[in-house]
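>>> Let's see this in three dimensions:
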Amino acid sequence: MNAMSALKQYQNVNTQAQASDATPHRLIQMLMEGGLSRLAQARGAVERGQTALKGELIGKAIGIVGGLRAGLNLEQGGEVASNLDSLYEYMMARLVHANVNNEVEPLEEVAGLLRNIKSGWDAISQ
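The predicted structure is shown next:
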């Protein structure tokens, strides 16, 4: 994982947490937490018909998933990193679909996938 890439992306989504003191492991957790938060907010915006806000929040979620993807080390990560890369690419495509079609279901799907990845990441001992 490229910790600096993750840190930069995390700061780009305008969070309040102190990312500068976090370990690389914690940075990834923070990215995932931020992604889940943006997805929940985007769902609410879709349900309330707030199109501009929905687009902004989905854009931030795409940026977070992109940051997670950019942080992968495909050379050292082997098959796991390769599978995550493909999954992150799929998640970003689903988010674009949700935005264009104003649909909640792809947001829920991506949130479920991100929760699964996060639960595995959280189980990793630092």
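
>>> Going by C-alpha atoms from here, please, whenever you check contacts or count neighbours.
OK.

>>> How about D122: what's its closest non-neighbour residue?
Leaving aside its sequence neighbours, D122 sits nearest to Q29 (CA to CA, 6 or more residues apart in numbering; 7.2 Å).

>>> One more, please, to line up against the first structure:
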Amino acid sequence: MAVNPYEQYRRMQVETASQGKLILMLYEGAIKNLHLAQQCMESKNINGAHSSLMKAQRIIQELNITLNMDAGEIAQNLRDLYVYMLERLAKANMQKDRAIVSEVLELLAELKSGWDEIILKKSSRNAPVQVK
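You can find the predicted model right below:
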């Protein structure tokens, strides 16, 4: 059985990524699949739209179930937002509604932007000091 080098590389990225990087990868995957769903809807590819929407929903479910609820109010707010997005995507899938997908895309992009800032700050604190 031949090993797909791309899949092997991707698996290695996931296995060696920090928790923050994994979160960003999940957001990127959800956003990518929602863009694909919109493209499929536009071209009347119903099966492709359904498949992409389901992948995005699974990613959001993963983000939801891995929340650390000990983090307090912020975790609860994220949970509420993830549940809302899942409900909206279920409706978008039933109706093949690009506007609903756009709404969820905006929410995900805003959340990802926040995570980008958090992870960037964290990684810059942990970066080695360079002596000149």
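
>>> related to what we said a few turns ago, contact partners for the residue nearest to D122 of the first structure?
Residues near Q29 of the first structure by CA atoms under 8 Å, 6 or more residues apart in numbering: K118, W121, D122.

>>> what's the burial count for the counterpart of the last one in the second structure?
Spelled out, that is D122 of the first structure. Using TM-score structural alignment, the equivalent of D122 of the first structure in the second structure is D116. By other CA atoms under 10 Å, 16 other residues sit near D116 of the second structure.

>>> what about D116 of the second structure, which SS state?
Look at D116 of the second structure: counting by DSSP: H, G, I helix; E, B strand; the rest coil, its state is helix.

>>> Could you measure from it over to K44 of the second structure?
From D116 of the second structure over to K44 of the second structure the distance is 34 Å, taken as CA to CA, to the nearest Å.

>>> For V46 of the first structure, what is the corresponding residue in the second structure?
For V46 of the first structure, the aligned position in the second structure is M41, judged by TM-score structural alignment.

>>> quick one: contacts for its match?
With contacts defined as CA under 8 Å, 6+ apart, M41 of the second structure is in contact with A49, K96, D97, R98.

>>> Tell me the buried residues in the helix or strand hosting the first one?
Put plainly, it is A49 of the second structure. Assigned by DSSP states H and E, A49 of the second structure belongs to helix 46-65. Buried residues in helix 46-65 of the second structure, counted by 16 or more other CA atoms under 10 Å: 48-57, 59-61, 63-64.

>>> Now tabulate the contacts of Q29 of the first structure in a markdown table and tack on distance to E109 of the first structure.
Output for the contacts of Q29 of the first structure, formatted as a markdown table (distance: CA to CA, whole Å):
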| residue | distance to E109 of the first structure |
| --- | --- |
| K118 | 14 |
| W121 | 18 |
| D122 | 20 |
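
>>> Contacts only, for the residue nearest the centre of the first structure.
In the first structure, the centroid-proximal residue (CA atoms, centre = their mean) is V65; its distance is 3.4 Å. When contacts are counted by CA under 8 Å, 6+ apart, V65 of the first structure touches G35, Y88, M91, M92.

>>> Pick the one among those closest to A22 of the first structure.
A22 of the first structure lies nearest to G35 out of the contacts of V65 of the first structure, by CA to CA, at 17.2 Å.
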